[in-house]
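**Q** Predicted model and sequence below, questions to follow.
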Amino acid sequence: MRRRLRIALATTTAALALCSSLGVEGGSATARARAQNVDHKCSDNVDVDGFSDSLDGTLFRKRYVGNLSGLAVDHDGSIAAVSDRSLLFRLKVQSQNGNPTAEPTGVTDLRDEQGYPSLDSEALVIDSDKTRLVTSEIEPSIRIYDESGRNPVKLTMPKRLLVKPDGRAPDRNLTLEGLTLQPGGKTLVASMEGPLEGDGKDTAGHTLVRLQSWQREQGQSAKDFKIAAQYGYAVDKNPDVASKDLGISEIAATPDGRLLVIERGHSPSGNTVRLYLADLSGATDVTNTENLPGSAQLVKKTLLADLVKCPDLGAPAKQPQHNKLLDNIEGMAVTSATGGTLKLLLVSDDNANVAQITRLYALTAKLPSSGS
C-alpha cells in the first residue's frame, strides 16, 4: 500500500525454466551454507538462500522500478512484478551464488476501465490463458487484463469487503493485499490486509481478517469466477506495538492447496515478517457471519518462520531493523516445487522512500505434512 506498510503457480514448464534460471539445481541452501561457512537457516522449515538489491533505485524506460507489491511466474519462466503505481514489470531473474538478481525486460501501464492509472495494485495472478488478475486496494477490486495488460474487466466483489460507505472496510489501504490461484485453477483466493469494521478478535485477542474465494468450472475463463466461500483468519499481534497487529501482505497457494501467508508489520524498531502455512479445509464459510468471530471455525495456521530470525547475510539497511535483511516484504511467488520443498521468491515494497529498499529474497521452504 502507498506510503505505508504495504500470486499462483504458473505452468510446470515455466516453473522448471525459472528453477533452472535461478540456479537451484546446483545444490541445496544447506550445501551452499557449508561451502561458504554461512548459516542460512531461519527455522527448521525455512532457509534463506540469498538476497539482491539489484532493482533498488533503478529506472526502466523512465519508470521507477519500485513500489513492488506482487509477484507471479509467467508462462515463459520470467517473473511478473506489479507496482502499486499501476505498473506491471517483466523481470529476468537469475541466480548468482544463491542471490536472485533481476533485470527488467518489459513494462506495461495498467489502467482502469476509463483509461486512468488510478489504481493501487497490490497482488497478481497469471491465469492459464495468460490473462492477468490484479487487485487494487482503492475500491477494492480485482481486474482481469488480457496478456498485453489491457481491456480490464472487474470481478464481482462482496459488498461487505468494499470501502466505506459502500461496504465495511474502514481504510482503502488495508484491503485486497494478497491474491492466489489454487491448484487446478478452479478457485481464486484473496486476502484482506486489515479487519472490517465490526469484526472482533479471537479468544487470544488476535485481530480477525477475511479471506475471500471465487470459483469457476473447469475450462472457464477468469471472467467466469463467481463469489464463493469466505473465511476468518487471525493475525498475530505486532511484537513491537501493543496497540497494533500484523497484517496479511501476501498469500500464495502450495501444490496441495494450502496457503503460504506473509504477515507483516512495522514499528520504529523495524519490520516484523512471519511466514505461515494456512489450511482452509476445516474453516467455516463466514459469508453470512455479520461480525467475526461468531461461531466460526477460523483458518488454522502453522508458523514456518519468523524472518526476523534469519541470518542477515551481511545485508545493508537504510533504517532501523531487528534484522538488516528485512524490509517491507509484500510480494511472494512459488517458483518451483519438489515434493514438500518449495522455492520462493519474495520482494519488498520500498514505498518510493529513500529510507527503504527494493529487495529480492530467495527462500527454500519445507512444508510439514497436512496432518501436522
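**A** Sure thing, it's come through.
**Q** Please count neighbours and contacts with C-alpha atoms only from this point.
**A** OK.
**Q** Spatially central residue in the protein, please.
**A** Nearest to the geometric centre of the chain sits E250, at 2.6 Å (C-alpha atoms, centre = their mean).
**Q** On the three-state scheme, the residue lying closest to it once chain neighbours are set aside is what?
**A** Distances taken as C-alpha to C-alpha, 6 or more residues apart in numbering put G178 closest to E250, at 4.2 Å, once the chain neighbours are dropped. Put simply, G178 is strand when judged by DSSP: H, G, I helix; E, B strand; the rest coil.
**Q** Could you list which residues are in contact with G178?
**A** When contacts are counted by C-alpha atoms under 8 Å, 6 or more residues apart in numbering, G178 touches 7, 70, 122-124, 135, 190-193, 248-251.
**Q** Of those residues, which is the nearest to K154?
**A** T135 (9.6 Å; C-alpha to C-alpha).
**Q** Within the helices and strands, which one has that closest one?
**A** Applying DSSP states H and E as the criterion places T135 in strand 132-136.
**Q** For that strand, enumerate the helices and strands it packs against.
**A** Applying 3 or more C-alpha pairs under 8 Å, 6 or more residues apart in numbering; DSSP states H and E, one finds that strand 132-136 contacts strand 121-126, strand 141-145, strand 176-181.
**Q** Repeat the analysis, applying 6 Å as the threshold.
**A** strand 121-126, strand 141-145 (3 or more C-alpha pairs under 6 Å, 6 or more residues apart in numbering; DSSP states H and E).
**Q** structure B:
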Amino acid sequence: MKSLARCAAIAALSLIALPGVAQTLSYLGQQIVPTSAMFRGVPVGGLSSIDYVPATGRYLAICDDRSDLAPARFYELSLDLSQFRRSATPGEAGVSWVNMTTILDLDGKPFARNRVDPESLRLDTKRNLIYWSNEGARTSGGMQNPTVRRMHPDGRPAGEFPVPAYYNPSGSAGGLAAGDMGVYNNLAFESIAITPDSKTLWTIVENGLAQDSPPTAVGRGSRTRMLAFDLDTGKAGAEYVYEVGPVPFPPARAGDFATNGVPDMLALSDHEFILIERAYAVGAATPGVAALTRQPTSNTIKLYLVDTRGATDVAGWPTLKGRDVVPVKRTLLLDLSSLKNDDGSVLAVDNIEGLTFGPMFEGKRTLILASDNNFNPAQFTQFIALVIDGPLP
C-alpha cells in the first residue's frame, strides 16, 4: 500500500501564495465514529470544538449537549494519524476515548438541563486553564446571554469574561423585529482562539448581531464581529467585523432551513487567523455523498485566512448601522469539497465545527478538523487530517 506521505503528496492542493501562511494543504485521511458509539455509558458526539495538547499528544473536545443526554462535558481522546485513510468508509481505527470531564457552573455544580450550550474550548498551557464559550439562547422560552469562561482542567469554574452588553439578546425571539439587540439563537460564540503569545483570547459570533445584520441566507451574507479579551486583565478589547459569505447551495425545497456561519477559528499570530465557514442547507445537492448513508451531506466547509490589519476597530459600538467600517481581510484557503478519496470519490463532509493544529507527521505540521453529529443517526463524528506544506507564521 502507498505510504500516507505519498498519498498526501499526490493530493496536494495549491493555495494562493500569501506571506506567512502555508502554501499548500494536503488531505492525509479521515476517520469516522458512528453515532451509536458510547463512552462510559454516555453517547459520544456533539463535538463542537477540538484542541491538541502537545504535552500528552492527545486532544480535548467539547460536547455541545445542553446537559440533556448527560451533564455538560468535554472529552479527552487520542487520534493515531498513521491509521487515517483516504477512504469514504475509513472506519474508526486509531480513535480512542480516554476521559470525560463534567463542566461545572459558577457555583461548582453540574449545569441543569438547557441552562448551557457549550461550543468551544482551548487549553492555555501557560496558566493551566481551559477557556470555553457558551452560546446562550434566544427563544420564546427565554433569553440566555452568551458567555466566555475559564475553568480548571478538572471542570471547576475559574471565572468569566465581561462580554459587552450589546451581545446579550433582547427583544423578540426571532431577533428580526425593530429594536432587537444581541445574538441570534444558535448563532453566537462558537469559537475560542488563543494567540501564540498567550496574551489574547479571541471569539467570533457565528452570524451578525440583531442590530448589525440579518443572518445569512442564499445570496446573502452576514456582518459578524470578532471580539478580543486580554488574558491577564480579562477585559474585552478590540472588535473587528468579519463578513460571512452567503449560503452557497439552496435547500432542496424553497423555504427549508439554510445557514452559513463561523463555528471555529485558530490564531496564527496576533493578527492572522484560520476560520471555518460551515454552510448547511436541508437536502442541498452538495458534491459529497456520505458512504454511510448514501445521502448528500448537505454541508459545505471552507477554510479562510483572516488578517485584521487595516480593519476598523468597532469596540464599544452598540450597532454598526450607519457607520463606515473596513472589515477584516478574508481569503479562501481551501474548499473541502475539492478533496478526493483514493477511489476518486469526493470527500463527504459532515457538520465540521472544530479546528486545531495537530502533531507533526513525517516532518510536517497537521491541521485536524472534527464534526458535530448533533446526535443524529443520519450524521457521524468525523475527524479529517490535513498536512501543512510550506511555511507557517
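**A** Nice, thanks for sending it over. These numbers come from a predicted model, not from an experiment.
**Q** any chance of the helices and strands packed on strand 132-136 of structure 1 in JSON lines, plus mean neighbour count and distance to L277 of structure 1?
**A** Listed next are these as JSON lines, based on neighbours: other C-alpha atoms under 10 Å; distance: least, C-alpha to C-alpha, whole Å:
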{"stretch": "strand 121-126", "mean neighbour count": "32", "distance to L277 of structure 1": "18"}
{"stretch": "strand 141-145", "mean neighbour count": "23", "distance to L277 of structure 1": "24"}
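**Q** Looking at those strands, which is nearest to H206 of structure 1?
**A** Nearest of these (C-alpha to C-alpha): strand 121-126, 24.0 Å.
**Q** ok now that closest one, how far from the chain's centre?
**A** 8 Å (C-alpha atoms, centre = their mean, to the nearest Å).
**Q** which residues in structure 2 does it match up with?
**A** Under TM-score structural alignment, strand 121-126 of structure 1 corresponds to residues 118-123 of structure 2.
**Q** mean per-residue distance, that stretch to structure 1?
**A** Its aligned residues in structure 1 lie a mean 0.7 Å from stretch 118-123 of structure 2 after superposition (mean C-alpha distance after the TM-score superposition for structure 1).
**Q** Structure 2: which residue goes with the residue nearest to the centre of structure 1?
**A** Correspondence of E250 of structure 1 to structure 2, assessed by TM-score structural alignment: D264.
**Q** Which residue ranges of structure 2 form helices?
**A** For structure 2, the helices defined by DSSP state H occupy 4-10.
**Q** quick one: L211 of structure 1 from G232 of structure 1, how far?
**A** Going from L211 of structure 1 to G232 of structure 1 by C-alpha to C-alpha, to the nearest Å gives 6 Å.
**Q** which one of these two has more residues nearby?
**A** When L211 of structure 1 and G232 are compared for neighbours, G232 comes out ahead with 28 against 23, by other C-alpha atoms under 10 Å.
**Q** aligned partner of that one in structure 2?
**A** That one, G232 of structure 1, aligns with V241 by TM-score structural alignment.
**Q** Now do the contacts for that match.
**A** With contacts taken as C-alpha atoms under 6 Å, 6 or more residues apart in numbering, V241 of structure 2 has the following neighbours: T224, R225, P327.
**Q** residue contacts, Y59 of structure 2?
**A** D51, Y52, V53, E76, L77.
**Q** The same query, at a cut-off of 8 Å, please.
**A** I50, D51, Y52, V53, E76, L77, S78, L79.
**Q** Filter those by whether they're kept in structure 1.
**A** Contacts conserved in structure 1 for these, counting by both residues aligned by TM-score structural alignment, their matches' C-alpha atoms under 8 Å: I50, D51, Y52, V53, E76, L77, S78, L79.
**Q** got a markdown table for these, with neighbour count and distance to G171 of structure 2 too?
**A** Formatted as a markdown table, these follow (neighbours: other C-alpha atoms under 10 Å; distance: C-alpha to C-alpha, whole Å):
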| residue | neighbour count | distance to G171 of structure 2 |
| --- | --- | --- |
| I50 | 30 | 33 |
| D51 | 25 | 35 |
| Y52 | 23 | 39 |
| V53 | 19 | 41 |
| E76 | 19 | 39 |
| L77 | 18 | 41 |
| S78 | 16 | 44 |
| L79 | 22 | 44 |
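**Q** Fine, thanks again, bye for now.
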